[in-house]
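Colleague: here is a sequence together with a model predicted from it:
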Amino acid sequence: MDTDLYYGTYDVRDAMALAFFGVYFIIAMAIAVLVIVATWKLFVKAGKPGWASIVPFYSTYCLFQISFGNGWFFLLSFVPCVNVVIFFMLYFKLAKAFGQGGAFAIGLIFLNPIFMLILGFGDSEYIGPV
């Protein structure tokens, strides 16, 4: 008697893998929608159009404009090795632009979706680039 779980053309392990990746996909899409909504609210707080959060390069330009005051710094994000430093600076300046401290910037770096939700839906106000 064969002890392998094999039914027809599909293996039970294939079904379990498909179920795992299906649940993973649903969770990832939910997080993506939450981040888009949070970024939308953040842009509206900063006086930018909310729809800019769903346009790929324009959203990055607006985020740099909110943080630095000059949106063209986003071009530095295309330079290898410089992009890591510029995004750290972006999140620190974004936290300062909303009146938050360095610890909040660390949160933006490591737990971005959660802290973007806090910025978007929280009571922090946009001060402007520091």
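Modeller: Nice, I can see it. Owing to the predicted nature of the structure, the values given are computational and were not obtained by experimental measurement.
Colleague: contacts and neighbour counts: CA atoms only from here.
Modeller: Will do.
Colleague: so where does the residue nearest to residue 104 when sequence neighbours are not counted fall, helix or strand?
Modeller: Nearest non-adjacent residue to residue 104, counting by Cα to Cα, 6 or more residues apart in numbering: residue 95, 6.4 Å away. For residue 95, the host element (DSSP states H and E) is helix 82-97.
Colleague: against that first model, consider the following:
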Amino acid sequence: MSTFLTVPLTDAEAAAAAGGVVVALILGLVGYVIGCLGLMGVFTKAGQPGWAAFVPIYNTIVLLQVVGRPLWWFLLLLVPGVNLVAMIIIMNDLSKSFGHDAGFTVGLVLLTVVFTWILWLGSSTYRGPAAAAASPQRPAYA
């Protein structure tokens, strides 16, 4: 038999807790929209539909298409630990797809929201999927 200690909340404490939850939800929603707006700008510069940035799983699939990685890389993003390495590679590909170097990749990894806005609003132009250009082409056998 287990016993739980319950502490009754006063009306003011319950209202404060509910208010804290509402504030956290609003801040989370604002953060999500700000992040998606930057990604939307990146997608539109890359010739993809901007609305795709707001759809949670589909935006990752579109990002993989923008950088030229195969869609099975989405599965890598589901594996703990592997997803960190895969996302760093994807951010590097995104940086190269817009003509930037490793320094910009570090910015994308550490401050993704800020650097996607820089890609969107800055003078960067989409140069095509960097991963597809870097991968060796298999010879066509007749």
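Modeller: Noted; the coordinates are in hand. Keep in mind that what you see is a predicted model, and the values were worked out from it rather than measured.
Colleague: so after superposing, what's the score?
Modeller: Once superposed, chain against chain, the TM-score is 0.78 (TM-score structural alignment, normalised by the length of the first structure); 122 aligned residues with a Cα RMSD of 2.2 Å.
Colleague: hang on, the earlier thing: and the contacts of the helix holding residue 95 of the first structure?
Modeller: Contacts of helix 82-97 of the first structure with the rest of the structure, by Cα atoms under 8 Å, 6 or more residues apart in numbering, involve 64, 66-68, 76-77, 101-102, 104-106, 108-109, 126-130.
Colleague: now the residues you listed: which count as buried?
Modeller: Buried members of the contacts of helix 82-97 of the first structure, counted by 16 or more other Cα atoms under 10 Å: 64, 66, 67, 68, 104, 105, 106, 108, 109, 126, 128, 129.
Colleague: narrow the contacts of helix 82-97 of the first structure to those in strands?
Modeller: Among those, no residue falls in strands (DSSP state E).
Colleague: can you tell me which of the residues you listed end up in helices?
Modeller: 64, 66, 67, 68, 102, 104, 105, 106, 108, 109 (DSSP state H).
Colleague: contacting residues for the last one?
Modeller: Just to be clear, that refers to residue 109 of the first structure. Taking Cα under 8 Å, 6+ apart, we find residue 109 of the first structure in contact with 88, 91.
Colleague: and it, how far is that from residue 7 of the first structure?
Modeller: 47 Å (Cα to Cα, to the nearest Å).
Colleague: the fifth one now?
Modeller: From residue 102 of the first structure across to residue 7 of the first structure, the span is 56 Å (Cα to Cα).
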